[in-house]
Structure formats: C-alpha cells, structure tokens
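Enquirer: I would like the atomic coordinates for the input below:
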Amino acid sequence: MPFNLPIALTWLRIAVIPVFVALFYIPESWVSVPVRDAIAAWIFIAAAITDWADGWLARRWKQTSAFGAFLDPVADKLMVAAALLVLLKLGRVDSLIALVIIGREIAISALREWMAQMGASASVAVHWLGKFKTAAQMVAIPCLLYKTSWHDVPIYVIGQILIVIAALLTVWSMFYYLKKAWPTIRDRA
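Expert: Next comes the predicted model:
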C-alpha cells in the first residue's frame, strides 16, 4: 500500500468521522449547540477541502495510485453518509433525501465496481452531473449543520434549498450512469 501526503489526507478524512459524530453526543453543559454546530460545520468544510486537495496533490506530484483512487471516494461517501445521518437525527434533513443520496452512492459504487470487473469502467466515469451533485451537497451539508444565520444570511435555508437540488441531481446522475452502463449490462448479464 503506497503512503504519501494525498493518501494521508484521505486517511485523515476517514479518521475525523468518529470525532465529527462524537460532537453530537457531548452534553450541552460542556459545549453549547451553536458552538457544536459551528465546529461540526468547520470539520465538514475541512474534510471537503482535503477531498479536493488530496486529488489535486496526487495529480500534481504524480502520486496517483489504484489504492488512492479506491480510498478517496470511500472516504467521501463515509463522510457524507455520517453527516446526513447526524442531520437526520437532528431533524434537519428529510429521511427521503438522506435515503436517496446514500442509496445512490451505494448503488453507483457497486455499478462502478461491476463495470470495472467487466473492463468497462470508462462508461461510468465521473460526469459533470456527479460533480454538480457533489458540489451542491458539499455546500448544503455545512449550511444545515451550522443552521444559524450569518450576518442576516439565512444559511440554513440555503442549505435546505441546496440539499433538495443535490437530491434531484443525485437521481438524475444515477439514471445517467445507469443509461451509460445499460448496453454493457444488457450484453453481458
């Protein structure tokens, strides 16, 4: 297993997930809800930044690897799933939205794995729909975690709008990937 700074950043993103979730089990007498929510939002933002940074560094320093290509999306999906489950527990995201986003991630990951085994991974390569979906949810989640208005900007409302957009893009991108994979599935199933 290769170890370099991009992979270390990915492992850091995975390691911070229990800390992120544990924040919501700290008694309010130790940390107020607004402070807890701000810390959680910043942890998620830092994780999103490291997601971008590890890929950029790996490409720039020519340190890409099959293991890094596997681990990076796993870290992303774990962090998003943990955040959505926390938001669900807090009543800040609808269960249908959380189910759609998490379910799509599992389904498309399985599809990509299967297509790779058939030598057809290019047919389900990342598309701009997936990138927009990721961007929408990466902005929505910290807004929903933070919940408080900032200089009269309704952060939470922005998060609610963006998470619905992310869910719609999630469904759209899932159908896009399934459509791209269908000829291979039909011919080899």
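Enquirer: Going by C-alpha atoms from here, please, whenever you check contacts or count neighbours.
Expert: OK.
Enquirer: which SSE is the most centrally placed residue in the chain in?
Expert: Nearest residue to the geometric centre of the chain (CA atoms, centre = their mean): Val80, 3.8 Å. When elements are assigned from DSSP states H and E, Val80 belongs to helix 66-90.
Enquirer: on contacts alone, who are the packing partners of the top helix by length along the chain?
Expert: Scanning the chain for the helix with the most residues, using DSSP state H, yields helix 155-188. The contact analysis (3 or more CA pairs under 8 Å, 6 or more residues apart in numbering; DSSP states H and E) places helix 155-188 against helix 95-117, helix 128-146.
Enquirer: To compare with the earlier structure, here is another sequence to fold:
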Amino acid sequence: MNLANKITLARIFLVPIMMFFLLVNFDSYKPIQFQDFSITYTQIIAALIFIIAASTDGLDGYIARSRKMVTSLGKLLDPLADKLLVAAVLISLVEMGKCDAWIAIVIISREFAVTGLRQVALLEGQVVAASKWGKWKTAVQITAIIAMLLNNFPFALIGVRFDLIATWAAALITVYSGIDYFVKNKNVLHLS
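Expert: As a prediction, this is how the structure comes out:
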C-alpha cells in the first residue's frame, strides 16, 4: 500500500475517534467559558481531529498525482473517506443540535447523487472530473463545519453568526455544485 492510500486510510480511521470526542459526554470536565461563550475540551479535540482529517484530503491526492501513485484502491477510498468524514460530522452536529437536519440531508444527498453520477460515467467509460464548484463546495463545507464544531469561535465573541452564514453558504453552494455536475454531464445519463 502506497503513502497516499495510507493517508486516506488514516482519514477514515480518524472518523470514529472524532465522533467519540463529539458525542461521548464527559461531565467531569468543566467547559471553557469567556463571557457568554462556552466550549468543551472534547469539542476542541474533535475540531482539531476534523481539521487534520480534512487537510489530508488534498494531501493524499497531491502525493498520489505528483509521485505517480494513483491506484484503483485510492480512487475508491479517497471519495469514500471524504463522504464518511463529512456525513459523520454532520450527523453528529445534528445530534448535538448545532446543525439543522435538512442541511445535513441536502449535503449528504448531493454527495450520494454525484457519486452515483460518477459511477454511471465509469460504466460508460467516462470520468467526471472535479469541478471548481465542487472544490468551492468542499472548502465552504469544511469552513462551516469547523465554525459549528468550535461554537462559532471567535465570531461568537463579537456577536456575528458566522457559523450560520457559513452553513447556509455551504448548503447553497452544495446544491449549485450538484446541479452543475448533472448539467455538464447530462450526456452520461443520456438526457441530451
């Protein structure tokens, strides 16, 4: 197994560890409080794990391409790892009351739909490449998730709901990027 695939597998293994810190109740530890802002140590740990896992997404792809290590296993594992990470954290955030369920459903549904489109394209001998909107979608989703994981820090200190703005932006860009994939690849589905 090459380095790029090992990094992708590490991202997958970080998912349950992150969820443990998000969802297990550690009542014996007092949260960090500053004025009206409060956050638990476990939320900070989960956010750091998420940031590390999310940052490996670009790293494994870069290593695979630059060192000519692209493999079929990597092509399967990389998108799977991305979907697992985002779906797990969004479902956890819904459970914690930090994300509306409909936003998680929209984002996760788009991921399934585009994955399905890519699978159909592969059966037709075509590849659906990542688009600029797909890359923007990923960046905005990660930003929104980090803001929610950190209870909107540091924006909560100045009364700005950045987490809400970023979450709505993520939902809108997610929908737009999904539509964009299907419009640009309608020939794969024989709709043209």
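Enquirer: sorry, back to before: buried ones in the longest helix of the first structure, by neighbour count?
Expert: Under the neighbour-count criterion of 16 or more other CA atoms under 10 Å, helix 155-188 of the first structure has 155-157, 159-160, 162-171, 173-174, 176-178, 181, 185 buried.
Enquirer: Stretch 98-111 of the second structure too?
Expert: Buried, per 16+ other CA under 10 Å, within stretch 98-111 of the second structure: 98-99, 103-104, 107-111.
Enquirer: ok, the residue mapped onto the residue nearest to the centre of the first structure from the second structure to Lys184 of the second structure distance?
Expert: Counting by TM-score structural alignment, Val80 of the first structure corresponds to Val86 in the second structure. Distance, Val86 of the second structure to Lys184 of the second structure, by CA to CA, to the nearest Å: 24 Å.
Enquirer: Please name the nearest non-neighbouring residue to the residue of the second structure most remote from its centre.
Expert: Farthest-out residue of the second structure from its mean C-alpha position, per CA atoms, centre = their mean: Ser192, at 31.5 Å. Sequence neighbours aside, Lys186 is the residue nearest to Ser192 of the second structure in space, at 6.3 Å (criterion: CA to CA, 6 or more residues apart in numbering).
Enquirer: Show me what that neighbour lines up with in the first structure.
Expert: Lys186 of the second structure maps onto Trp182 in the first structure, by TM-score structural alignment.
Enquirer: swap in Asp100 of the second structure?
Expert: Per TM-score structural alignment, Asp100 of the second structure is aligned with Asp94.
Enquirer: Make sure that match is actually in contact with Leu84.
Expert: No - under the criterion of CA atoms under 8 Å, Asp94 of the first structure makes no contact with Leu84, lying 9.4 Å away.
Enquirer: which residue packs closest to Arg86 of the first structure, ignoring adjacent ones?
Expert: No Arg there; residue 86 of the first structure is Val. Closest residue to Val86 of the first structure apart from its sequence neighbours, by CA to CA, 6+ apart: Val21 at 7.0 Å.
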